[in-house]
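S.K.: show me how the following folds:
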Amino acid sequence: MKAVVLASGGLDSTVAAALAKREGHELFFLTVQYGQRHEVEVERALAIGRALGVSDHRIVQVDLRSIGGSALTGDVPVPKGRSAADRAAAIPVTYVPARNSLFLSLAVGYAETIGARRVYIGANVVDYSGYPDCRPEFLRAFETTARLGTRAGVEGQGIEICAPLLHKSKAEIVRLGMAHQAPLHLTHSCYDPAPDGTACGRCDSCQIRLAGFEAAGFTDPITYAGREESV
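M.R.: Okay, here's the model as predicted:
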């Protein structure tokens, strides 16, 4: 059975892909190059796709810089060194307006063209940065919209939106990735990497990732700025 995976090159989408593969799906990756400042993730997504043996990998280009409204697509500084309380206080400036609505629309369109009945996304509501489009109610509503607005849905073959990591902590996600031999060493999570792609270690995403590896009892296999070895 075919499945489309929204592959960002990050930890969560990679583990979601590994779980889809474990369930016997033939993997088709979709990566969106949307003008994000951390475009190194596109390169990592391609490497992860090769490692997981995907049948096809599409890169779709969408210029979200023309809309702006986010530190990931504009000149707004990426927050660094924030506490968990700071992260929970408000939706951060790294939120990209309507990003998952757009990404899921593209993934559903791709799924419909290849006859896939599932779209996998690494959305998570436990250890995340407060993004509204990662919540279960949003994903359920989008699945309904996709059923109503596609030929597949009208013909009774709706496309399921699968978020297997939705209610898991980052530590649980790391453990799942290790257990299923996901290529975590190829993943990239940093919002504000160095020109060579090295993770900063201080943005929200890096801090959540580092805490997850520590809580899971594993060493993060990627390199962080200012540290001679992987953390």
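S.K.: switch to C-alpha atoms for all contacts and neighbour counts from now on
M.R.: Will do.
S.K.: element containing residue 208, please.
M.R.: Using DSSP states H and E, residue 208 sits in helix 204-216.
S.K.: the chain: helices as residue ranges?
M.R.: In the chain, the helices defined using DSSP state H lie at 11-22, 40-52, 84-89, 99-114, 136-149, 151-154, 170-179, 204-216.
S.K.: and this one, please, so the two structures can be compared:
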Amino acid sequence: MADLNQQQNASSQKPKAVILLSGGLDSTTVLAIAQSQGYECYCLSLDYHQRHNVELLAARRVATALGAAEHKTVQLDLSLFGGSALTDNNIAVPEHETPGIPVTYVPARNTIMLSLSLAWAEVLAANDIFIGVNALDYSGYPDCRSEYVKAFQQMANLATRAAVEGQPITVHAPLIDMTKADIIRTGHALGVDYGLTVSCYQADDTGAACGVCDSCRFRKAGFIQAGVADPTLYRSA
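M.R.: Next up, the predicted model:
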């Protein structure tokens, strides 16, 4: 009984953090990083009626495997608005590089997800939020830039009771300046099993990846450049 009490006390002394967890490679690495930094991790996923739900199943696997304190999935139907290949099945997922911001950009998704994580962080009395955005090996999404992360943090500290009462919120984006290869090397060193993750924009019901969308291309190249074996099941491999 004494050992159990000691473990509970040790857990309660850890700072709490909310981790945005999509079930993909980047957010899984961020969860591992936050845990390595001593945070008690509360994972938040968003079921926004995306093109497939296998990434949500992956998020559940990852949260369990990495020992998250809690994992919640919020239901919010962004397909009501559409405007993205990930929320409208009438818009095809590009299978080659396209100029400008691609149609896989989901309008305001990161803002919505960060807002939900901010709400939960206040309830948990957590001062830290982690998000897996990246400004190097990404598809040009405007809400994956460091300027955006800083702006959201500033807003969060203007808009929350916690911050006004002296407990400011920090939004961490530890992958922001890393290449995909660097991300994979970091996760690999932390023992991440990337076979649990799903990154493909159009994975099938088994989680098998198309191998040709932007997300798959970045992922495949990252494993090659990192010199780490790629555990992904590709339909076109």
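S.K.: can you calculate the TM-score here?
M.R.: Here the superposed chains carry a TM-score of 0.94, computed using TM-score structural alignment, normalised by the length of the first structure; 222 aligned residues with a C-alpha RMSD of 0.8 Å.
S.K.: that older thread, what helices and strands are in contact with the helix holding residue 208 of the first structure?
M.R.: helix 170-179 (3 or more C-alpha pairs under 8 Å, 6 or more residues apart in numbering; DSSP states H and E).
S.K.: give the equivalent position in the first structure for residue 57 of the second structure.
M.R.: In the first structure, residue 57 of the second structure lines up with residue 43, judged by TM-score structural alignment.
S.K.: excluding chain neighbours, what is closest to its match?
M.R.: residue 9 (7.6 Å; C-alpha to C-alpha, 6 or more residues apart in numbering).
S.K.: who touches the helix holding residue 208 of the first structure?
M.R.: 79-82, 87, 127-129, 169-172, 174-175, 189-191, 199-201, 219-220, 231 (C-alpha atoms under 8 Å, 6 or more residues apart in numbering).
S.K.: ok, of those residues, which come out buried?
M.R.: Buried members of the contacts of helix 204-216 of the first structure, counted by 16 or more other C-alpha atoms under 10 Å: 79-80, 127-129, 169-172, 174-175, 189-191, 199-201, 220.
S.K.: ok, the equivalent of residue 69 of the first structure over in the second structure - contacts?
M.R.: Aligned by TM-score structural alignment, residue 69 of the first structure pairs with residue 83 of the second structure. Each residue near residue 83 of the second structure by C-alpha under 8 Å, 6+ apart is listed here: 103, 106-107.
S.K.: what does residue 144 of the second structure correspond to in the first structure?
M.R.: Checking TM-score structural alignment: residue 144 of the second structure goes with residue 134.
S.K.: what sits against that match?
M.R.: Contacts of residue 134 of the first structure by C-alpha under 8 Å, 6+ apart are 100, 123-125, 166.
S.K.: mind redoing it with 10 Å?
M.R.: 100, 121-126, 128, 163, 166 (C-alpha atoms under 10 Å, 6 or more residues apart in numbering).
S.K.: residue 159 of the first structure contacts residue 108, doesn't it?
M.R.: Yes: in terms of C-alpha atoms under 10 Å, residue 159 of the first structure counts as a neighbour of residue 108; the distance is 7.0 Å.
S.K.: neighbours of residue 170 of the second structure, how many?
M.R.: The tally of other residues near residue 170 of the second structure (other C-alpha atoms under 10 Å) stands at 20.
S.K.: how far away is it from residue 114 of the second structure?
M.R.: 12 Å (C-alpha to C-alpha, to the nearest Å).
S.K.: in space, what's closest to the spatially most central residue of the second structure - neighbours in sequence excluded?
M.R.: The centre of the second structure sits closest to residue 27, judged by C-alpha atoms, centre = their mean, with a distance of 3.1 Å. Once flanking residues are discounted, residue 27 of the second structure sits nearest to residue 132: 4.8 Å by C-alpha to C-alpha, 6+ apart.
S.K.: residue contacts, that neighbour?
M.R.: By C-alpha under 10 Å, 6+ apart, the contact set of residue 132 of the second structure is 19-22, 24-31, 144, 172-176.
S.K.: now do the shared contacts for residue 170 and residue 114 of the second structure.
M.R.: Taking C-alpha under 10 Å, 6+ apart as the contact rule, residue 170 of the second structure and residue 114 both touch 129-130, 149, 152-153, 156.
S.K.: just name the most buried of the helices of the first structure.
M.R.: helix 11-22 (a mean of 23; mean count of other C-alpha atoms under 10 Å).
S.K.: give me the helices and strands touching that one, please.
M.R.: strand 2-6, strand 26-33, helix 40-52, strand 118-120, helix 170-179 (3 or more C-alpha pairs under 10 Å, 6 or more residues apart in numbering; DSSP states H and E).
S.K.: format the ones you listed as TSV; extra columns: distance to residue 151 of the first structure.
M.R.: Formatted as TSV, these follow (distance: least, C-alpha to C-alpha, whole Å):
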stretch	distance to residue 151 of the first structure
strand 2-6	17
strand 26-33	20
helix 40-52	28
strand 118-120	15
helix 170-179	34
